[in-house]
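> My questions are about this predicted structure, shown below with the sequence.
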Amino acid sequence: MDLRHLRYFLLLADELHFTRAAEKIGIRQPPLSMLIRKLEDAVGAQLFHRRSRGVELTEAGERLKTAAVAVLADLQSAVTDARRIAEGQSGRLRVGFAGATYFHPAIPAAIRAYRAAHPDVVLSPEQSNTPALLAGLHEKRLDIAFIRPPVSESDRLKIRPFVEEDMVIAVPAGHALDGTEPLPLSEAAGETFILFPRAIGPGLYDTIISACSAAGFSPRLGQEASQIASIVPLVAAGFGVSVIPRSVSFIQSKGVVYRSLAGETPRAPIAFACRADETSALVAGFAAAIQVARRQI
C-alpha cells in the first residue's frame, strides 16, 4: 500500500462517485477502480458498496477513512516540521554561558531578538566555565557557547568575537578604597584579592594578574571563589577586593562598592564558539542573528 492509494481512496470517499473522483485526480475511471480494488485486497476488506448511481463507504471504509485522514495529516505535519528544522526555524539549541557572561546586557538582548524572530526554536541554557563548555561542544552536548577568551581556534572549533567590556574593582562598603572616582589599580597593591580558580577561566584570570603586574605589584591572593559571580558576596563579607568585568557589577549588594579603574583599563572579551564542522541551520541562524543584534545594541 502506498500513499497514493490512500489519497485516491479519500478523494473517492468524499466524492462517492468513481467518474467525478477520477476527473479530479486526472485519470480515467477504470484505472481508479483498479487501484481501489488493489487497496481493498491489501486491506482484506471491501471498502465501498458499489451502487448504480455511485458508491457508499462500508463500515470498514469509514474506519479506514478516519485513519487515513490522521495518517496523511501526521505525515504533512512531519514534513513541515522537517522543513522548518532544515531551515533553522524550529528545533532545539543547547547554549552555554561561561563566567557570568549572561550579565552582559548585549547577550540577553541578542537572545531576546533571536527568540522574537524564531519563536519555535527552544533554547536550552547551561551555565558553566569556559573549559567545560568547550568540552561540551567537542562532545556534542552543546551547540553553541558564549565563552571568555583568549581561546585558541582549532580545526575543531570556530570562535568569533561578540562583545568586550572594561573591568572594575569591587571593594567592601566602608573600606579605605570605598569611593566614587576612578581608582588607580596600584592603590590596591596591599589588599587581598579574591579570584576564581585559573582552571575555570584562564584568559580572564591572566588578564587580572597582568593588570596588577602592569600597576607595579603582584596581587596577594586570598579566598578563592568557585565562579566569577560568587566573588561579589565574598567581597561583601570582607574577604578582600577583586577585579571583575563591569557587567558583574549589576549584582547589587549593600556590602559592595564598584569603582571604575583609572588609566589603561583591563578588558574582558566575550566570544561565541561552535564546532568548525557544524552544519546545522539552527546554529548558523543563531550565530548570524546574534551578530546582527549585537551591532544594533
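Done, it's in. What you are looking at is a predicted structure, and each value in this text was computed from that prediction instead of being measured. Residues are numbered from 1 along each chain as shown.
> contacts and neighbour counts: CA atoms only from here.
Will do.
> need the next SSE after whichever strand in the chain runs longest, C-terminal direction.
Counting by DSSP state E, the longest strand found in the chain is strand 157-172. Downstream of strand 157-172, the next assigned helix or strand under DSSP states H and E is strand 192-195.
> Okay, one more to line up with it:
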Amino acid sequence: MQNIDEIFHVGRTPYADPFLVSTLLSVQLALFPRLKVELISRFSMNLVDDLLAGVIDLAIANDPPESPLLTCVQIADLPFYIAMSKRERLAQYPSVSLDQMGGRHWVLFDRQLHPPVYDAIIHAASERGIRPLSIQHVTAPEEAFPFVADGSAVAFVVKAGALLMARSGVTVRPLNESSLRLKTCLVCRADDNSKIASEFVRAYMRKMPDRKKHQQLPLPISA
C-alpha cells in the first residue's frame, strides 16, 4: 500500500459523455488510497500527442488513431445529434438522416478539432450528393446556439453538446447514420507498465458494465 500522494494525470476531450467523466472521477484504488486524479481538457488529437509525450497517463478520447504505440479500449459508441429549432420541419421526426438535411445551413465543428471525423461527415454527404446551403464552423456548441435558436441553421453536436443545446426552443434528434458514429476510447501508452495505470483501467472498466443504458439520450430532447 502506498503512503504518499500519487498524482495520476488524465486528459479528456471536452466532448466526452459526462457520464464517462463522472465515472472516471469516482474510481478509487485500494492499493493507492491517496491517489489524486488531475484532470485536463484537450481536444482528442492533442490528447494523443500528450500521451505519447508522457504529459498525461491516460486519456478519454474520441476516435483516436490506430497506432502500435497506443492501447485503446472502446467505452462508448454514440450517434451524432442534430440540434434544430422546434419550428424546424425535421423536429417532427424521432431521428434524422443526412438525406433529410440537404438545402439547409449547417453548423459544424471546426476541422482542426478532429480532422478524420470531420472528413467522414463531409465525405458521406458528398458521396450521396447532399449539399448544405453553407457550413459555418464553431469550436464549441454554445457558439452554434444563436443560429439554431433563430431557425437559420441546424448543428451537428455530440451528446455533451446536445445536453447543452436542448433549451429555449431548441430540440435535438439523433443522426441515424451507422457510418457516422462517435467512438470514445480509454487510451494509454502501449509501453506503460505502471501499476497505477493498469489498476486504474481495470477499476474503471469494472464500473462500466451498465454503460449502454446511459449512452442514448431519451427522446424528445428539448427544452
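Thanks, I have it. Everything quoted here is computed from the prediction, not taken from an experiment.
> now the strands: where do they sit in structure 2?
Using DSSP E, the strands assigned to structure 2 run over residues 6-12, 35-41, 58-62, 70-79, 81-85, 105-109, 134-138, 154-157, 170-174, 181-189, 221-222.
> how about the ones you listed in CSV, adding distance to residue 164 of structure 2?
Formatted as CSV, the strands of structure 2 follow (distance: least, Cα to Cα, whole Å):
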stretch, distance to residue 164 of structure 2
strand 6-12, 18
strand 35-41, 17
strand 58-62, 19
strand 70-79, 16
strand 81-85, 10
strand 105-109, 15
strand 134-138, 15
strand 154-157, 10
strand 170-174, 10
strand 181-189, 18
strand 221-222, 10
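> Let me have those strands in JSON lines, extended by distance to residue 199 of structure 2 and mean neighbour count.
Converted to JSON lines, the strands of structure 2 look like this (distance: least, Cα to Cα, whole Å; neighbours: other Cα atoms under 10 Å):
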{"stretch": "strand 6-12", "distance to residue 199 of structure 2": "12", "mean neighbour count": "19"}
{"stretch": "strand 35-41", "distance to residue 199 of structure 2": "12", "mean neighbour count": "16"}
{"stretch": "strand 58-62", "distance to residue 199 of structure 2": "12", "mean neighbour count": "28"}
{"stretch": "strand 70-79", "distance to residue 199 of structure 2": "14", "mean neighbour count": "18"}
{"stretch": "strand 81-85", "distance to residue 199 of structure 2": "34", "mean neighbour count": "28"}
{"stretch": "strand 105-109", "distance to residue 199 of structure 2": "35", "mean neighbour count": "23"}
{"stretch": "strand 134-138", "distance to residue 199 of structure 2": "38", "mean neighbour count": "15"}
{"stretch": "strand 154-157", "distance to residue 199 of structure 2": "33", "mean neighbour count": "26"}
{"stretch": "strand 170-174", "distance to residue 199 of structure 2": "35", "mean neighbour count": "28"}
{"stretch": "strand 181-189", "distance to residue 199 of structure 2": "13", "mean neighbour count": "21"}
{"stretch": "strand 221-222", "distance to residue 199 of structure 2": "37", "mean neighbour count": "19"}
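> how about those, which one is nearest residue 207 of structure 2?
Closest to residue 207 of structure 2 of the strands of structure 2, according to Cα to Cα: strand 70-79, at 10.9 Å.
> In structure 1, what stretch matches that closest one?
Counting by TM-score structural alignment, strand 70-79 of structure 2 pairs with residues 157-166 of structure 1.
> what about that stretch, how far off from structure 2?
For stretch 157-166 of structure 1, the mean deviation from structure 2 after alignment is 1.7 Å (mean Cα distance after the TM-score superposition for structure 1).
> Touching that stretch from outside, list them.
106, 153, 245-247, 265-277, 291, 294 (Cα atoms under 8 Å, 6 or more residues apart in numbering).
> ok, now stretch 81-96 of structure 1?
By Cα under 8 Å, 6+ apart, the surrounding residues in contact with stretch 81-96 of structure 1 are 118, 120-128, 133, 141-146, 280-285.
> Try it again at 6 Å.
Here stretch 81-96 of structure 1 makes contact (Cα atoms under 6 Å, 6 or more residues apart in numbering) with 118, 120-127, 142-145, 281-282.
> and which of those residues is nearest residue 221 of structure 1?
Nearest to residue 221 of structure 1 among the contacts of stretch 81-96 of structure 1 is residue 127, at 25.5 Å by Cα to Cα.
> so what's the closest one up against?
Here residue 127 of structure 1 is in contact with 96-97 (Cα under 6 Å, 6+ apart).
> Map it across to structure 2 for me.
Using TM-score structural alignment, residue 127 of structure 1 sits opposite residue 41 in structure 2.
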